[in-house]
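# Below is the sequence, then the predicted model.
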Amino acid sequence: MTTPLPTGFRVVLDPDTKHLRDDLWFGGSPARVLRLTAAGRRAWRELAEGPVITPGGGTLARRLTDTGFAHPVPPEPTGPPDLTFVVPVLDRPGPLARCLASLSQKHPLLVVDDGSKDPQAIAKIATAHGAELVRRDENGGPAAARNTALHHVTTDLVAFVDSDCTAPGDWADALAAHFSDPLLAAIAPRVRALARNTTAGRYTKAAGSLDLGDRPARVAPRTRTSYVPTAALVARRAALQEIGGFDPDLRVGEDVDLGWRLHAAGYRVRYAPDVHVGHHEPETWRALLGRRAKYGTSAAPLARRHPGNLAPLALHPWPALTVAALLARRPLLAAGGFTGAVLSMLETLKKNDIPTEGVVRAMGTAVHQTWLGAGRYGTQYAAPVLAALLVPRGWGRRAAVASLVLGPPLTAWAERRPELDPVRYTAAALADDIAYGAGVWAGCLTHRTAAPVRPEIVWRPLRVDRKEKRGPA
């Protein structure tokens, strides 16, 4: 049985949520159609006017926030949270001092020195900022350091902050308000890049890998926001202890693994971009691309630990056929593929008594997204192949390959309008993708698996939630 969202919570609809009819909504992540019963419509009237006050309202609120149709807004806290800041560090005394100086002094501070070469420097800074210090004699990585902290923390909540972060204000208190939901295990703020005004710095500010954007989300595998970084994270200590904490065998990707294990245990993990934390980024291209390659190496061990959670490219058959035909300059086949996409969706909608307006436009969007996805996949995992295809004569083939390579970064540039011209932004994005892909391939070779680079075919064009006999939805 679903645990309702507690009394006092409000919900705000996601911008992508659309009311097709009074009883029929479209939205969520993954996208689906949600059908409300009469009880569900009554529960929605409660939520539209104010906070949860009845079990029915709480059950619908849980359903909407779990599926991505809406996002929870917690009630005002009645007092300060029971929270400890934890900062793991390896060397870097300067960034550590900057990080500790930014943190609120209202809560205890715990620094975990993960085998720094100059432990006296770390101890001096921790003492200067009133922080408790725990020393690990051998470096075990960020997961091991955080697990060490969990053995020393006694508060209900723990706020992990990396030493290269600047986190001023009451950001942790704001996130802690969400823990009045008993199912919430962890919540992350938006991590904004702090970098110098260089080409690398401007690119990172526009497309930093730790910045997940401005849209709130439930964090779960195979959704729009499948993970959150632990550069800054507030978590329920008991929930972390229940699943055994972080996996110390993972030097990279331990944050993704943690979120997925919490999800598998029935907990909720959320992303709250209305709260910001700054993260100091690498200052050179070598450091930036090296970090991206390192991140890529985590894909293989994650795929082994969580089969089915990691799909680099999901293809729907009809849009995929349309894109392939367009790239091959087969207009009749492309038209047939697009017609098949439209007819398949019309059949699904009519079968489920769903309005069919806008199907052609929606399938056009699906084709566009498939093209962008295929282009980025090719750049990340098959860049040498795409480069080889540019060599043979024939402007048609070259144009098709160029559209795959250049389409995704130019589309991102047009949407983000970063402080970089399109040429430099495109070059940076391509280098970023290639570096990450190289790391993924290296991990695949090390762990002897092709799962992180294997696309999947999605046969069902749209998920439709059936009407339930009981409950509000």
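Happy to help now that I have it.

# CA atoms for contacts and neighbours, from now on please.
Noted.

# Which parts of the stretch 351-473 of the chain are helices?
359-389, 395-416, 422-447 (DSSP state H, counting those that start in this stretch).

# Out of these, indicate the one that is most buried.
helix 422-447 (a mean of 20; mean count of other Cα atoms under 10 Å).

# helices or strands up against that helix?
Applying 3 or more Cα pairs under 8 Å, 6 or more residues apart in numbering; DSSP states H and E, one finds that helix 422-447 contacts helix 199-207, helix 285-296, helix 299-305, helix 359-389, helix 395-416.

# Relative to residue 254, which of those helices is closest?
Comparison of these against residue 254 by Cα to Cα identifies helix 299-305 as nearest, at 8.8 Å.

# here's the one I want to compare it with:
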Amino acid sequence: MRLPIGFRVRIRADVRRIDRRLLVGGSPLRAVRLTDAALARLDDGEITVVDAATEALAARLVDGNLADPVLSGAAVDPAGLTVVIPVRDRPDQLDRALAPLAGLHCVVVDDDSHDPDAVEKVARSHGARIIRLPENLGPAGARNAGLRAVRTPYVAFVDSDVTVEASTLLALSRHFADGRVALVAPLVRSRARSRKPRWFERFDEDDSSLALGTRACVVRPGAAVGWLPSACLVGRADRLGTGFEEAMRVGEDVDLVWRLVEAGEVVRYDPDQVAWHDTRTTIRGWLGRKYLYGTGGADLAVRHGRKGAPAVMTVSMAATAAALMVHRRWSLPIATAGIAYGTLSLRRRLPETPERDRLAVQLCAQGLGWTVRQEAALLLRHWWPLTVLLAPHSALVRRALAASLLVDVVVAQVDNPGTRYRPLARRLDDMAYGAGLWAGAVRARSITCLLPRRPGRRTGQGGTSPNG
């Protein structure tokens, strides 16, 4: 058994229970009808593994993001975890990274620093092992060099500009009570180190590209969390294979996660645990990093096809959302027809229940809202060069652009409640990332990374797409 006897999972608070036996939620969205046997094993919203049947039920609910594990067990022995920190210069940041990791085995991999002695001095002062590389391999190669030196069952990868407590890494290791879990990551928040943080640093603190939300998740393409940043990861050393793809200077973390998922491994995101990433201290460094992230999209598309599509939507919901965003006289009848079609489509696919009609309407509205959000992001972020090119010549594009800007304000407040909306920073962030995405597409001679994809009619076993 991969889940031990006594392992518990709890139905998520955001999952709707209809007629007691129908669960609607998860990520991707799905509807699962519980059998009488499964219902009998559900105790106050929890399943406890006592045999093969309860193990299968618990695993299915967790894998569908309908339930989360109850992490009541102990963490791994600190002696069984090695922390690998790749670094190139930046001894001050390295010193901050190593300080909270006292008590853990640490391996610092010097990726051909200009001043290797300064790096070694800091590493030695914290009792860390130092590995010097004779040439610069990049983050992926440096992490792999550290991984090859690991002799413990578990390994953590922590970037030199990240601070995370040893207790946080050990808390993440509790996920390995599930024998299927190969990799887990915390929420990575940004923190400005400047005495007086500038506007773009404050924006990054509120809206970091590395912060993937506050919803725990099994990570896979198409789920609420589809990738993990390599800024902070904890994994089973023997399940990571050869580690990161060294030919990739960006996107190597996404590639690793997707390869693990393809191999049948389970990857988890745990936002209850937090690591802190230093913000960039210059506008050039901040925008340069966003641009670099964008360039990785094309390489990921070459390796993984449409998994990293910038949007996932059905044709009917895409047309409905577009009609609403251009708000013309003909928008209402088109939107009405699209909503009716989506509702009927969902109704046919939902299990028989007295609340099926109302549920179909709710799910269709939810899918439409998500599609509007995605189309706004396409116009403002992924496709902004086309938006700028076409807007002067098309009233429809200008209307859609105006709607997208309004949607962006709403999304910012929903995703980061209580934070200040910074339109300049958001637009520069979008433009830098989008420019990198297009540059990567041109270099790869492929537009795959720019194209939305349609969801499958089934998003998982027993699943239903939220887009209708």
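Structure received. Because the structure is a prediction, the values reported are computed rather than measured.

# TM-score for the pair, please.
After superposition, the two chains reach a TM-score (TM-score structural alignment, normalised by the length of structure 2) of 0.91; 456 aligned residues with a Cα RMSD of 2.3 Å.

# Skipping its backbone neighbours, what lies nearest the alignment partner in structure 1 of residue 20 of structure 2 in space?
Aligning on TM-score structural alignment places residue 20 of structure 2 opposite residue 22 in structure 1. Leaving out its chain neighbours, the residue that sits closest to residue 22 of structure 1 by Cα to Cα, 6 or more residues apart in numbering is residue 41, at 7.7 Å.

# Relative to residue 152 of structure 1, how far out is the closest residue in space to residue 206 of structure 1 that isn't next to it in sequence?
Distances taken as Cα to Cα, 6+ apart place residue 418 nearest to residue 206 of structure 1, at 5.6 Å, with adjacent residues excluded. Distance of residue 418 of structure 1 to residue 152 of structure 1, computed by Cα to Cα, to the nearest Å: 43 Å.

# Mind checking which of these two has more residues around it?
residue 418 (17 against 11; other Cα atoms under 10 Å).

# That one and residue 205 of structure 1: what is the separation?
Taking Cα to Cα, one finds residue 418 of structure 1 at 8 Å from residue 205 of structure 1.

# swap in residue 193 of structure 1?
Distance from residue 193 of structure 1 to residue 205 of structure 1, by Cα to Cα: 5 Å.

# now do residue 382 of structure 1
27 Å.

# Likewise for residue 63 of structure 1?
34 Å.

# again with residue 46 of structure 1
41 Å.

# Looking at the alignment, what corresponds to residue 321 of structure 1 in structure 2?
So residue 321 of structure 1 corresponds to residue 319, using TM-score structural alignment.

# Would you agree that match falls within a strand?
No - applying DSSP: H, G, I helix; E, B strand; the rest coil, one finds residue 319 of structure 2 to be helix, outside a strand.

# wouldn't it be in contact with residue 338 here?
Yes - the pair residue 319 of structure 2 and residue 338 qualifies as a contact (Cα atoms under 8 Å) at a distance of 7.4 Å.

# Look up the closest residue to the most centrally placed residue in structure 2, ignoring the ones flanking it.
When Cα atoms, centre = their mean is applied to structure 2, the residue found nearest the centroid is residue 225 (3.5 Å). Using Cα to Cα, 6+ apart and skipping the chain neighbours, the partner closest in space to residue 225 of structure 2 is residue 219 (5.4 Å).

# Ok, residue 347 of structure 2 next?
Counting by Cα to Cα, 6+ apart, residue 347 of structure 2 lies nearest to residue 360, which is 5.3 Å off, once chain neighbours are set aside.

# Show the contacting residues for that neighbour.
Taking Cα atoms under 8 Å, 6 or more residues apart in numbering as the contact definition, residue 360 of structure 2 lies against 343, 344, 346, 347, 350.

# ok, now residue 258 of structure 1?
Here residue 258 of structure 1 is in contact with 245, 246, 247 (Cα under 8 Å, 6+ apart).

# 7 Å instead?
residue 246 (Cα atoms under 7 Å, 6 or more residues apart in numbering).

# residue in structure 1 matching residue 66 of structure 2?
Using TM-score structural alignment, residue 66 of structure 2 pairs with residue 69 in structure 1.

# Likewise for residue 82 of structure 2?
So, by TM-score structural alignment, residue 82 of structure 2 is matched to residue 84.

# if I've got this straight, its match is in a strand?
Yes - checked against three-state DSSP, residue 84 of structure 1 lies within a strand.

# Against residue 158 of structure 1, how distant is it?
Distance of residue 84 of structure 1 to residue 158 of structure 1, given as Cα to Cα: 5 Å.

# sorry, back to before: quick check, the residue nearest to residue 225 of structure 2 in contact with residue 270.
No - between residue 219 of structure 2 and residue 270 there is no contact under Cα atoms under 7 Å: 10.1 Å.

# more crowded one of those two?
residue 219 (25 against 20).

# and the residue nearest to the centre of structure 2, helix, strand or coil?
Residue 225 of structure 2 ends up coil, using three-state DSSP.

# Would you enumerate the residues in contact with it?
212, 217, 219.

# What sits closest to the second one if chain neighbours are left out?
In other words, residue 217 of structure 2. According to Cα to Cα, 6+ apart, the nearest residue to residue 217 of structure 2 is residue 269 (5.2 Å).

# the more surrounded of residue 84 and residue 158 of structure 1?
Higher neighbour count among residue 84 of structure 1 and residue 158: residue 158, with 27 against 22, using other Cα under 10 Å.

# Surely the more buried one is in a strand?
Yes - residue state for residue 158 of structure 1 (three-state DSSP) corresponds to a strand.

# Great, nothing more from me.
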